[in-house]
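A.B. asks: Here is a sequence together with a model predicted from it:
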Amino acid sequence: MAMRFPRRRLVPAALMLSLSVPAAQADFQYDLPAIAPEVASETTDKPGWATQRFAVAAANPLATDAGYQVLRAGGSALDAAIAVQMVLTLVEPQSSGIGGGAFLVHHDGEAVVAYGGRETAPAAVDETLFLDERGEPLPFMDAAASGLSVGAPGTVAMLELAHREQGQLPWASLFEPAIALAEQGFPVSRRLHDSLAAEQPLRDDPLAGPFYYPGGEPLAVGETLRNPALAAILREIAAHGSEALRQGPIAEDLVARVQGHAGRPGSLSLADLAGYEARRREALCSPWRAYRVCGFPPPSSGHLTVMQILGLLERLPAVPPLDEAGRPSEPWLHQFLEASRLAFADRNRYIADPDFVDAPGGDWSLMLDPDYLAGRAALITEASLGSGGAEPGHPGPLTTAWASQPTQPEYGTSHISIVDEAGNALAMTTTIESAFGSRIMADGGTGLAGGYLLNNELTDFSFVPSDAAGVPIANRVEPGKRPRSSMSPTLVFDGESGDLVASLGSPGGAAIIHYTARSLVAMLDWGLDAQRALDLPHAITLGGPAYLEEGRFPAATREGLAERGHEVQERELVSGLQAIRATESGFFGGADPRREGIVMGE
């Protein structure tokens, strides 16, 4: 379906930029914006943004602006996503970049396609990768901040594959925003400063330490940061595509950084980089209420687990969803947390790279079968199943028995949602996994200051390969395998007309699933606009304690959940949701108040 709306500018005047070429031209000229990222990393009220023709939502204003300029120049949603990602590599290096991976769900007006750029494990690894000499799992940070954790990156290869099918503007032109900002500099945001200040292992990297901590102190807020090494690397990728990361000086430098790590060197090789392939997969599309919800299939656990949660909630008795202050109510939170426990029990047992693991019964959709969900929903009562009380179900006959993966840390990432004037829409979640990834910076062999950070994506595998009885874990480390992910890029369509309803997603490690599921409910079930839905306080569980967003719920809510048997704890739950909702007059976008993102459009 192609959407076209009358031309009207609805972005704030301070963000409006002139382009020196008409929108019909096949290329565009990037103008350095006269804006800076927000100066606060704490919660900031966001107004929500109404547009009529197109919209782009991303985690940093400079990245959003790059996508906006591409769309104004006649570029497609996919073109804009490339420009956004390259700028994020520069301005939000702690979250995503060319050294990591991504999942993208794309709608071209007719078909929904899933493009996969998940990293792969090196050929030389085995299931003992993250075990110490006693056979015990390494502490998470010991594994993450090392060469062991680096997988073959896939973001650039994935975007290249998608651009061949969905791009409008020339590939090379889409790198100009990031190159210009890298060469001329950008002001360090509060969030980047705070992330650097809270970080220790990055300071020890021979390239990243001097670059991000001049004089031993983290870069100050507002300080102009230039990254000439990244500019040179991006010029090579612009000219030669993903091959620049697979062979030649940039690839050789990447491998040398991994294999030469001073603490725990990894085995990633030039052959691993040369053999990497992005994947075009069939998107998973599932009915829910009056909608068709489309997301990414395994190795992402996002869509299946989100839809299990929504399907379980749909089968539970109706309760008041919001309290008198407009927060999720205690009865609804209880149901949501219990549904999450059951869904995560299935996730931890069954979901892994489909090239290595069969779906239960040979079909992932069996995990969403109505009869199966009805039986699982019957396990939810007025009392909590409690920490560790939810067992996986049996969604289909199993040819292999898997053990459940123990809970371990997951982090990440950044999310991008875009709808262009022609009606193309995408949701893309992109990551280097932990904050600052493996804490290894690579300069492409340029010898210039700066560079890009390498992922620690392999820590998304189970550190232990089997349970105490020797039963293998589906998401264990294997050569060439793609680790399980929680990324949940989501597109929603009207179940009858097929019209686009929304694009959304979030960073947040395993909590991405909760953030996305709750936002879908808030927008499409409770009727909140995109911004109000993203403003709501969070509650999550990975099967153990119930975590409530710190300072956001009253004592009565915490006490009510505790009386039901939940082990309630408060903690920071820093999502980074982005959402665009179709409206009668165009679109309304929201950006998470917990981060510095904005929405732009016309």
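C.D. replies: Nice, thanks for sending it over. Residues are numbered from 1 along each chain as shown.
A.B. asks: make it CA atoms for all contacts and neighbour counts henceforth
C.D. replies: Noted.
A.B. asks: where exactly do the strands run in the stretch 201-350 of the chain?
C.D. replies: For the stretch 201-350 of the chain, applying DSSP state E, counting those that start in this stretch gives strands covering 224-225, 279-282, 284-288, 291-295.
A.B. asks: Which elements pack onto the third one?
C.D. replies: Counting contacts by 3 or more C-alpha pairs under 8 Å, 6 or more residues apart in numbering; DSSP states H and E, strand 284-288 packs against strand 291-295, helix 302-314.
A.B. asks: so which of these comes closest to residue 191?
C.D. replies: Smallest distance to residue 191 across the helices and strands packed on strand 284-288 (C-alpha to C-alpha): 26.1 Å, for helix 302-314.
A.B. asks: for comparison:
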Amino acid sequence: MPLKVPAFRARRILVLGLWLAAVTAAPAQTMAPAPEAATGRTAKTLGTAQRYMAAAANPLAAAAGREILRAGGSAADAAIAIQLVLNLVEPQSSGIGGGAFLLHWDEAGRTLATLDGRETAPKAATPERFLGADGKPMKFVDAVVGGRSVGVPGTVRLLEEAHKRWGKLPWAELFAPAIKLAEEGFAISPRLAGLLALEKNLSRDARASLYFYEADGKPRAAGTTLRNPAFAATLRAIAQRGAGAFYEGEIAQDIVATVTGHKNNPGDMTLDDLAAYKVEERAPLCGRYRAYTLCGMGPPSSGAIAVQQILGVLATRDMARLGPGAEAAHWVAEAGKLAFADRALYLGDPAFVSVPAAGLIDEDYIRERARLVSPDRAMGKASAGSPPNKRALLLAPSDGIENGTSHISVVDAAGNAVSMTTTIEDGFGSRLMTKGGFLLNNELTDFSFAPSEDGKPVANRVEPGKRPRSSMAPTIVFDAFGRLYAVTGSPGGSQIIGYVAKTLVALLDWKLDPQRAVDLANFGSRNGPTELEKGSEAEGWKAALEARGHEVRLLEMTSGIQAIVKTPEGYLGGADGRREGVAIGD
């Protein structure tokens, strides 16, 4: 059910009002040097707009969203158009062959709703799906490539449901930008070209090879015009007949044939699986951070719970005083260890496992967990806690593997907002392309490969009809008076949680504008080593963290955060300089 977002009336005092007025003005830009200067990432200009704004991972997709907003479309309309274009220009990350989570803020009704368009396991799936003949978990790449990894896609049903609830423009009109690009062509971006050059398995699929590669087998170069008439035909069918055109009939038959027809690694999806797919409305998961309310997606996503747990631990510290640096990284990493320990044990599809969601973000529970953090010494690997409302259970922890995604942030002229994280899981998904011109996901590899540990079942094991655990963390932030303040989220697999937490601290504690907040060096921990972004200012914190006992790893941490912040003058937007996105509006 949609959630009314209340103001914290007890906090409505003059001092807070004066403080909040300063916060909601244009955020400060003086806390840290521009990260792109240190890392070589693309320097991007802070986006500004007075009426509405769209932020997405590719300029063509963001432009499609702005086009819809200019035509009087809603935030939901713009998000739909953006997603369809992303299927073309960023096919490695998301598309109609995958799934998504969507948050929607209704400004007039003051309500927040969340829709779960996560993929589901086929009815024939068993817990042993990703075990080899020896009874041991398969290698990730062996599980991914082929039909075995493909979940029943949810994105098209999600887009249709969002339009039914919050759309303003005709459904078919939202398909026009993507159809035009598919037919007339678009230039392959440097990022897509670079990923094609690194990819080892996509060219083995005949349809994908014809589309993405030259006759000599080399990947098409950046700037090459790519046309996809098959996808244009798919979009026309959905535009004319609705989501039913995807889940039944020729498109559905082709999906099933593609999944089950793989020579080496076939899947078991059926037409009944596709026809039975339903979007689930979930209760928004909201918690406080200082004077703000943070809202996100509940299970089967672990994103909102983990982000709120991390920030709950940080709420016990004066993060504004610390600013970016080794000490802040210590606290963020230790909080991340605690959050990921709980995530590994408790999180899964709530239709299959009892998830103590409210207990995991209970303020007293988080304060108790925060006492485990030493200001001077790293804790090593954390253990899961015992949150309130936990039912008796005998489960084993399981970390799991997650990879790529994309994120969309939109605010329309009426003040409605969408935060949507969308995915086909690994880069280029299952490496299977349909006759309809789109790639299929490998989302089932987000399940735990081992169904049990030490004789105990894991919460995120494969089961028929089940939705795999996710780390996607689309987030909407409200100020102390219940007003929309920020819309954000990121791709990045299980690192999404740390990316979003960092961005929120940068926005809310360090008062960085959204461009500097998303570009700030990434850092954190997933209950293992403390991870610092290679080539960023965070490298300079390594020695200080090691002195506190942290095992530090320098990694490529390629987030792709989009963030929009509401100010008295309009909107400020940031798109992560590590990728090709932009935040634009009027």
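C.D. replies: Arrived safely, thanks for sending. These numbers come from a predicted model, not from an experiment.
A.B. asks: TM-score for this pair?
C.D. replies: Laid over one another, the chains give 0.91 as their TM-score (TM-score structural alignment, normalised by the length of structure 2), with 546 aligned residues with a C-alpha RMSD of 1.5 Å.
A.B. asks: Mean neighbour count and distance to residue 172 of structure 1 for the strands of the stretch 201-350 of structure 1 - can I get that in JSON lines?
C.D. replies: Listed next are the strands of the stretch 201-350 of structure 1 as JSON lines, based on neighbours: other C-alpha atoms under 10 Å; distance: least, C-alpha to C-alpha, whole Å:
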{"stretch": "strand 224-225", "mean neighbour count": "17", "distance to residue 172 of structure 1": "23"}
{"stretch": "strand 279-282", "mean neighbour count": "16", "distance to residue 172 of structure 1": "22"}
{"stretch": "strand 284-288", "mean neighbour count": "18", "distance to residue 172 of structure 1": "32"}
{"stretch": "strand 291-295", "mean neighbour count": "24", "distance to residue 172 of structure 1": "29"}
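A.B. asks: any chance of those in a markdown table, with distance to residue 578 of structure 1 too?
C.D. replies: Shown next, in a markdown table, are those (distance: least, C-alpha to C-alpha, whole Å):
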| stretch | distance to residue 578 of structure 1 |
| --- | --- |
| strand 224-225 | 26 |
| strand 279-282 | 23 |
| strand 284-288 | 20 |
| strand 291-295 | 15 |
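A.B. asks: what's the closest of these to residue 393 of structure 1?
C.D. replies: Comparing the strands of the stretch 201-350 of structure 1 by C-alpha to C-alpha, strand 284-288 comes nearest, at 19.7 Å.
A.B. asks: how big is the offset of the closest one relative to structure 2?
C.D. replies: Its aligned residues in structure 2 lie a mean 1.5 Å from strand 284-288 of structure 1 after superposition (mean C-alpha distance after the TM-score superposition for structure 1).
A.B. asks: Specify, as a residue range, where that strand falls in structure 2.
C.D. replies: Under TM-score structural alignment, strand 284-288 of structure 1 corresponds to residues 285-289 of structure 2.
A.B. asks: hmm, back to that, I'd like to know which of the strands of the stretch 201-350 of structure 1 is closest to residue 160 of structure 1.
C.D. replies: Here strand 279-282 is closest among the strands of the stretch 201-350 of structure 1 (C-alpha to C-alpha), at 11.1 Å.
A.B. asks: Which other helices and strands does the closest one contact?
C.D. replies: Counting by 3+ C-alpha pairs under 8 Å, 6+ apart, strand 279-282 of structure 1 packs on strand 112-116.
A.B. asks: got the contact list for the strand it packs on?
C.D. replies: The contact list for strand 112-116 of structure 1 (C-alpha atoms under 8 Å, 6 or more residues apart in numbering) reads 102-107, 154, 158, 161-162, 278-283, 294-297.
A.B. asks: How much space separates residue 68 of structure 1 from residue 99 of structure 1?
C.D. replies: Distance of residue 68 of structure 1 to residue 99 of structure 1, computed by C-alpha to C-alpha, to the nearest Å: 24 Å.
A.B. asks: Kindly report the same for residue 569 of structure 1.
C.D. replies: 35 Å.
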